[in-house]
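Asker: Below: sequence and its predicted model.
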Amino acid sequence: MRYLWIYILVGCFLTGRGYGQNLIPNPSFEQYDSCISPLGAIRPDPGIITGWLSTNAATPDWFSEDCRSAPVNEYGYSYAQKGRCYIGMINSGGYRENIQARLHRPLTPGNRYYASYYVKRARRYYSICYGIDRIGISLSMNRVFNATTNFISSGPAEHTPANVFFTDTLNWVKVTHEFIASGPYEYFLLGVFMNDNNINSLTRNGVLNTIVGTYMYYDNVLLFDLDSAMEYTNTVINTCTDTTITGSGRNGNFTYQWFDGDTAQNKTLSGFGKYWVKSIDYDSGLVFMDTFSIVDNRVNITLNLRDVEICKGDSIQVSVEELPEIREILWSTGATGPAAWLKDESTYTVRATTQCDTFQQSFKLTYRPPVQQLYDLDTTFCWSNILLSLKLNQDLYRWYYNDKLYVQWVLDLTTEGEHSLKVTDTVCNTESSGKITIRTRVCEDCIRMPNAFSPNNDGMNDLLLPYFYCDIQQYELRVFNRFGELVFETAQPNAGWDGTYKGKPCELGVYFYHVKGKYGPGEHETISYTGDITLIR
């Protein structure tokens, strides 16, 4: 079975006024101290209208229904676009009326911003009725003031397009600008920020005119950061399969911007990844950021278990790493958790279950081989050919020969006598010992006699000589004829019988010999052989 888990994280960025909200103080000019004459109400010094100042010696006007200066005023007839108040500014010839306000917080360099405001041309202005283009906004690091009433260029500015004239006297027209902040500007300026040479005017009869002169109403000023949301949510979908969900922007009067440029409110999201949508209210400056994370919860777990070896009778704790992705660990013994105690020789299995999968591994527990059992050994070798080779397992055990540590893999015994050997297992604390006794004896082939010889002086087998395979002492050789008569004897191993007796060649036939002697170190062992030999010529 596959599962899908959804988590929603909600957060807000808040300062005094909140991210994603209007950075303009008193945006509809509704906050004021008292009713005064509307003409020249906005001045360079802090005055009646909260948050707004003139940028030069010119003094823009302020109209309020509460103060009976609206809807009828000196320049025409108009209700506010929002609320009950609005302002009016003259731009005629070189004369400029612009206003400024300190933002709730400085702009963030590199972020995108959206600015909007509403304008309407006054019906009458000293019998000159023109509409102009190129109105706009400007930014400044500091408060702006020019003691004259002339044009002011304070910083970066955004203007409406050329030849797009604002002539409507009945309806409020929304003007918008989008820009990327090039610095941490703190002041926002509204009005006309070009000289007359770059501004066109239009009479009410639709005729272009080089005379710049108009009176415009302004209301409902908005500036907000498109890249900073006042609230965000992060919907996390943890799943074991590549899944598809529907992501949605906020309900309401919003414009939507998806990660891929889509502008629909709802969007189908497929595959693992992180997706986002911005819900932007361009009227109020509200920006909401919602992200949707489809997370692949599949993980690859390696249990890293190996075969283990213990001493019989002992027990051992075997464990796997307790990773956060593992939800359950079950051993074939029935134990649960990251560790289990084991003592019996067997094959075991451990199973780890994650959110999406189950991983299993088997391993063997075996007993350490018992220490090699040694026994007493009594063996006999031919005295001249003593060699007993013992192979010793140095991987598992420690060996002692005649009570001294022995580290070679082979022990060669070449001397007769008693030898002691001990083996110890330092892991399981066991040992075994034994004694090896090596004895020597006369080997039957220590002396060998030929069965015939031919004393004919041809250089081949002319003498009867024994073959010695050991060191002989007290040697004697005697040869008898078939009548029992001694025909040859010697005590010298290198002296042989030449087939004569008393200087005369003996007859062909069978003769008998007796050879004896002693061999070996220490107490010599006596050997004695008898046999027959054939004399031929």
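Answerer: Noted; the coordinates are in hand.

Asker: CA only for contacts and neighbour counts going forward, please
Answerer: Will do.

Asker: what about the closest residue to residue 352 other than its chain neighbours, helix or strand, and which?
Answerer: Nearest residue to residue 352, sequence neighbours excluded (C-alpha to C-alpha, 6 or more residues apart in numbering): residue 329, at 4.5 Å. Per DSSP states H and E: residue 329 is located in strand 326-331.

Asker: Check which element follows that strand along the chain.
Answerer: Taking DSSP H and E, what comes next after strand 326-331 is strand 339-342.

Asker: From the chain's centre, how far out is the next helix or strand after that following strand? Work that out for me.
Answerer: Following strand 339-342 in sequence order, the next helix or strand is strand 346-354 (DSSP H and E). Its chain's C-alpha centre and that of strand 346-354 lie 26 Å apart, by C-alpha atoms, centre = their mean, to the nearest Å.

Asker: for stretch 183-192, same thing?
Answerer: In terms of C-alpha atoms, centre = their mean, the centre of stretch 183-192 is found 47 Å from the chain centre.

Asker: got the residue ranges for the helices in the protein?
Answerer: In the chain, no segments count as helices under DSSP state H.

Asker: burial measure for residue 64, as a count.
Answerer: Neighbour count of residue 64, defined by other C-alpha atoms under 10 Å: 24.

Asker: I should have written residue 511 there, sorry.
Answerer: With other C-alpha under 10 Å as criterion, residue 511 counts 23.

Asker: hang on, it packs against residue 534?
Answerer: Yes: Residue 511 lies in contact with residue 534 (C-alpha atoms under 8 Å); the separation is 6.1 Å.

Asker: all strands of the stretch 51-200 of the chain, in order?
Answerer: In order along the chain, the stretch 51-200 of the chain carries the following strands (DSSP state E, counting those that start in this stretch): 52-54, 61-64, 72-73, 76-77, 85-92, 95-96, 99-102, 112-121, 130-132, 136-140, 157-159, 173-180, 187-191.

Asker: Relative to residue 134, how far out is the closest residue to residue 208 other than its chain neighbours?
Answerer: Spatial nearest neighbour of residue 208, excluding adjacent residues (C-alpha to C-alpha, 6+ apart): residue 202 at 4.6 Å. Distance of residue 202 to residue 134, given as C-alpha to C-alpha, to the nearest Å: 12 Å.

Asker: what's the answer for residue 290, then?
Answerer: Computed as C-alpha to C-alpha, the residue 290 to residue 134 distance reads 37 Å.

Asker: residue contacts, residue 353?
Answerer: By C-alpha atoms under 8 Å, 6 or more residues apart in numbering, residue 353 lies in contact with 326, 327, 328, 329, 359.

Asker: Please compare the first structure with the one that follows:
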Amino acid sequence: MNLRWPGARLGLLLGCLGFVAALRCEAQGNLIPNHSFEEYDTCLAVLGFYTPNEGPLHWFSASGSPDYYQSCVGNGAANGIPQSFYGYQFPQDGEAHVGMVTYQQQYGLREYAMVELLEAMDPGETYYASFWASAGWNGIKDYPQHYVAASHVGMLFTVQPRPWTIGDPWPTAGNSAHVYHPWIIADTVGWTLVSGSFVADSAYRYLMIGNHFDNATTDTLHFATYPWMPKAYTLIDNVCVSVAPDGCPMATGLMDVAVDEIHLHPNPAAGELHLGGVPVGAQIVIHDATGRLIWEGRGERNAWNLDVSGWPRGGYVLRVMQTRSHRTFKFVLIE
């Protein structure tokens, strides 16, 4: 039985045998069916899903052709795990994940995956939401277009479904989302937790995941320089929405003022990088453009200098992290 198209879903009633006065049990768990994309009808060695005959159960395309990666199709297949056409990555959870275009330079096109929640949201209620994301890179497809990392990947909730099929116009980014990551997701090795909370202002029933911001708002980082059209590609796994504060993993809370006041210069840099306004004890990590960890340490003083004269020239991502917040910078080393 196929459960992936809007409206074709089974209600879940797990453990709701308490008294009438008890809290709604279904609201305490994850409202996303097939949250880590493990359930499917057929193990297909093919990229892209649009319709009820493709992709993970419950999920459908809201723009373009999101891709479904499965361990069952084998390493090195177009949608294989870990090696695929568009990247090399193991799932964050289970044996599958999805991927989609989150930035396209020429026309600003976006791909979105959509799912119906197990129950509609209650207006006025606070909801907690999260997912894991990784930048797609090191694929084996000839002439890869996905060599950019992008910011603003996130979650938009809607009252009605927005199914997309071939021939439909591409949706325009509305520059708003309920939960999103304002910094570039450039880690190609690990997974980045994107999370947040919001008060529902409508009886939202659907989740649409991807980059809901236009090119002018989206920050990018190029992993390489190729002559063909650049795109950013982001892998998604382990999606969660809950009314319970501890129902989903949460990483980012309110931005600490101290973290918000960090500044980095010069940029571009050549021999030395200066970082000011660093909170004592904050974790600092630097990755290169391929996602490799280059340097890490702890903030021991408000300002410090880092000798980068021996580092390869190119783009880097620096992240300063505290318990409830983090900030990401991109910088370039030149001759």
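Answerer: Thanks, I have the structure now. Please read all numbers here as calculations on a predicted model, not as lab measurements.

Asker: packing partners for the strand holding residue 329 of structure 1?
Answerer: Helices and strands touching strand 326-331 of structure 1, by 3 or more C-alpha pairs under 8 Å, 6 or more residues apart in numbering; DSSP states H and E, are strand 346-354.

Asker: Give me the buried positions along the strand it packs on.
Answerer: Of all the residues in strand 346-354 of structure 1, those buried under the rule 16 or more other C-alpha atoms under 10 Å are 348, 350, 351, 352, 353, 354.

Asker: between it and strand 326-331, what angle do the directions make?
Answerer: With axes from the mean of the first three to the mean of the last three C-alpha atoms, to 10 degrees applied, the angle from strand 346-354 of structure 1 to strand 326-331 works out at 170 degrees.

Asker: in structure 2, what residues pair with strand 346-354 of structure 1?
Answerer: On structure 2, no counterpart of strand 346-354 of structure 1 exists by TM-score structural alignment.

Asker: and what of stretch 501-516 of structure 1?
Answerer: Alignment note (TM-score structural alignment): stretch 501-516 of structure 1 is unmatched in structure 2.

Asker: Residue 67 of structure 1 -> structure 2?
Answerer: Aligned counterpart of residue 67 of structure 1 in structure 2: residue 73 (TM-score structural alignment).

Asker: Next, work out how far apart its match and residue 160 of structure 2 are.
Answerer: 33 Å.

Asker: Of the two, give the one with the bigger neighbour count.
Answerer: Of the pair residue 73 of structure 2 and residue 160, residue 73 is the one with more neighbours under other C-alpha under 10 Å, namely 16 against 13.

Asker: I'd say that one and residue 42 touch.
Answerer: No: at 10.3 Å, residue 73 of structure 2 does not count as touching residue 42 under the criterion of C-alpha under 8 Å.

Asker: what's the neighbour count on the residue nearest to residue 352 of structure 1?
Answerer: A count of nearby residues for residue 329 of structure 1, using other C-alpha under 10 Å, gives 20.

Asker: Might one say that it is in contact with residue 350?
Answerer: Yes: checked against C-alpha under 8 Å, the pair residue 329 of structure 1 and residue 350 is within contact range at 7.1 Å.

Asker: which two from the contacts of residue 353 of structure 1 end up farthest apart in space?
Answerer: 327 and 359 (11.5 Å; C-alpha to C-alpha).

Asker: okay, and the common contacts of these two?
Answerer: Counting by C-alpha under 8 Å, 6+ apart, the common neighbours of residue 327 of structure 1 and residue 359 are 352, 353.

Asker: Could you find the counterpart of residue 119 of structure 2 in structure 1?
Answerer: Mapped onto structure 1 by TM-score structural alignment, residue 119 of structure 2 lines up with residue 105.

Asker: wait, that match sits on residue 187?
Answerer: No: the criterion here is C-alpha under 8 Å, and residue 105 of structure 1 misses it with residue 187 at 9.3 Å.

Asker: And the two? Which one has more around it.
Answerer: residue 187 (21 against 17).

Asker: quick one: the aligned partner of residue 98 of structure 2 in structure 1 from residue 68 of structure 1, how far?
Answerer: Alignment note (TM-score structural alignment): residue 98 of structure 2 maps to residue 87 of structure 1. Separation of residue 87 of structure 1 from residue 68 of structure 1 (C-alpha to C-alpha) stands at 14 Å.

Asker: quick one: which of these two has more around it?
Answerer: Comparing residue 87 of structure 1 with residue 68 by neighbour count (other C-alpha under 10 Å), the higher total belongs to residue 87, at 23 against 13.

Asker: Just to check, that one is in contact with residue 220?
Answerer: No: Residue 87 of structure 1 lies out of contact with residue 220 (C-alpha under 8 Å); the separation is 10.0 Å.

Asker: any residues in contact with both of the two?
Answerer: residue 29.

Asker: Count residues in the vicinity of residue 72 of structure 2, would you?
Answerer: 15.

Asker: what about the closest residue to it other than its chain neighbours, neighbour count?
Answerer: Closest residue in space to residue 72 of structure 2, ignoring its immediate chain neighbours: residue 43 at 6.4 Å, by C-alpha to C-alpha, 6+ apart. By the criterion of other C-alpha under 10 Å, residue 43 of structure 2 has 16 neighbours.

Asker: any idea what residue 43 of structure 2 aligns with in structure 1?
Answerer: Match for residue 43 of structure 2 (TM-score structural alignment): residue 35.

Asker: Format the buried residues of strand 346-354 of structure 1 as CSV; extra columns: distance to residue 99 of structure 1.
Answerer: Formatted as CSV, the buried residues of strand 346-354 of structure 1 follow (distance: C-alpha to C-alpha, whole Å):
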residue, distance to residue 99 of structure 1
348, 83
350, 76
351, 74
352, 70
353, 68
354, 64
